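Peer 1: Provide a 3D model corresponding to the input given below.
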Amino acid sequence: MSIETAMWPLQVAVVERLEKESALTSKVTGIYDVVAEEHTHPYITVAEPTTQQLETKTAYVEELAIVIHVWSVYPGKKEAIDILNEVVKAIGKGLSIEGPFKLLEVKKPTLQVIDDADMRIKHGMARLMVKIKNS
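Peer 2: This is a model prediction of the structure:
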């Protein structure tokens, strides 16, 4: 059985899903993999993919986690929370992944908003857990 990780296809699927939501894209200046210093807040980054293999004799399944970050300089946490709400709505509409993969499960994201080391910045996080079978 030939296997490969679904880490990058999952990131692409998440970004594509988020970019399709005008209610979300109207609240942010962009959705990025890499952020340059000149990007204006608020914006989203998609990062920290991790995987755990759940291989059996007949199947190769990955449980993947990916973190969607919201970066805001709005005074207080409201803007970050509003954007996270739009992220949850977007992900709730489903993901479509390319390649030799089959989505088995997409759990609702866990959410958190914290003060960044730079106290001007509010940092929202949506941790998404997904099970994908390598077909």
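Peer 1: all contacts plus neighbour counts: C-alpha atoms, from now on.
Peer 2: OK.
Peer 1: how about the secondary structure of the residue in the chain sticking out farthest from the centre?
Peer 2: Most distant from the centre of the chain: Lys57, at 30.3 Å, with distances by Cα atoms, centre = their mean. Secondary structure, DSSP: H, G, I helix; E, B strand; the rest coil: Lys57 is coil.
Peer 1: before we go on, could you also do this sequence so I can check it against the first one:
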Amino acid sequence: MLSSSSALRAAIHRALLRDSALLAVLGGPRVYDEPPRELTFPYVTLGEARLTDLSVDGGRIEEHQLTLHAWSRHGGHKEAHSIAAALLSALDDAPLTLSGHRLVNLRFAIADIRRDSSRAYHAVVRFRAVTEPAD
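Peer 2: From the prediction side, this is the model:
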């Protein structure tokens, strides 16, 4: 059985690749767990994750803090904002199915959009999720 964090990450990846609004903004299925060497902008990568045990009374409950990264070079600030909005729309309170686990909730936490040293715009979009084992 997959760990809760692996199951959640896989479900998020599937959901993003099926979201027509996000794919339209990206110009195709440019959502990567590990980006390829040859990249076409814009694109999204699944980033860092933090897992916290919130278990009580013998029940296993876990809190996940997940980071998604969106990258825009030619569309600039506006495109980075559009991608962040599409990520929010695709995932906030999404009813994702996880292998071996149940998603209690998935909520948008914060987005930070800035230009990096390579002159690309970088949107960092964070979500908070809570999972428990499937019955």
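Peer 1: the residue farthest from the centre of structure 1 -> structure 2?
Peer 2: Using TM-score structural alignment, the partner of Lys57 of structure 1 in structure 2 is Asp57.
Peer 1: is Ser6 of structure 2 located within a strand, as I assumed?
Peer 2: No: Ser6 of structure 2 sits outside any strand when classified using three-state DSSP, being helix.
Peer 1: would you mind finding the match for it in structure 1?
Peer 2: Counting by TM-score structural alignment, the partner of Ser6 of structure 2 is Trp8.
Peer 1: distance of that match from Glu63 of structure 1?
Peer 2: Per Cα to Cα, to the nearest Å, Trp8 of structure 1 is found 14 Å from Glu63 of structure 1.
Peer 1: need the three-state assignment for Val87 of structure 1.
Peer 2: From three-state DSSP, the assignment for Val87 of structure 1 is helix.
Peer 1: residue contacts, it?
Peer 2: Residues in contact with Val87 of structure 1 (Cα atoms under 8 Å, 6 or more residues apart in numbering) are 18, 24, 126.
Peer 1: tell me the SS of the last one?
Peer 2: Which is Ala126 of structure 1. strand.
Peer 1: just Ala80 of structure 1 next, same as before
Peer 2: Here Ala80 of structure 1 takes the helix state, with states given by three-state DSSP.
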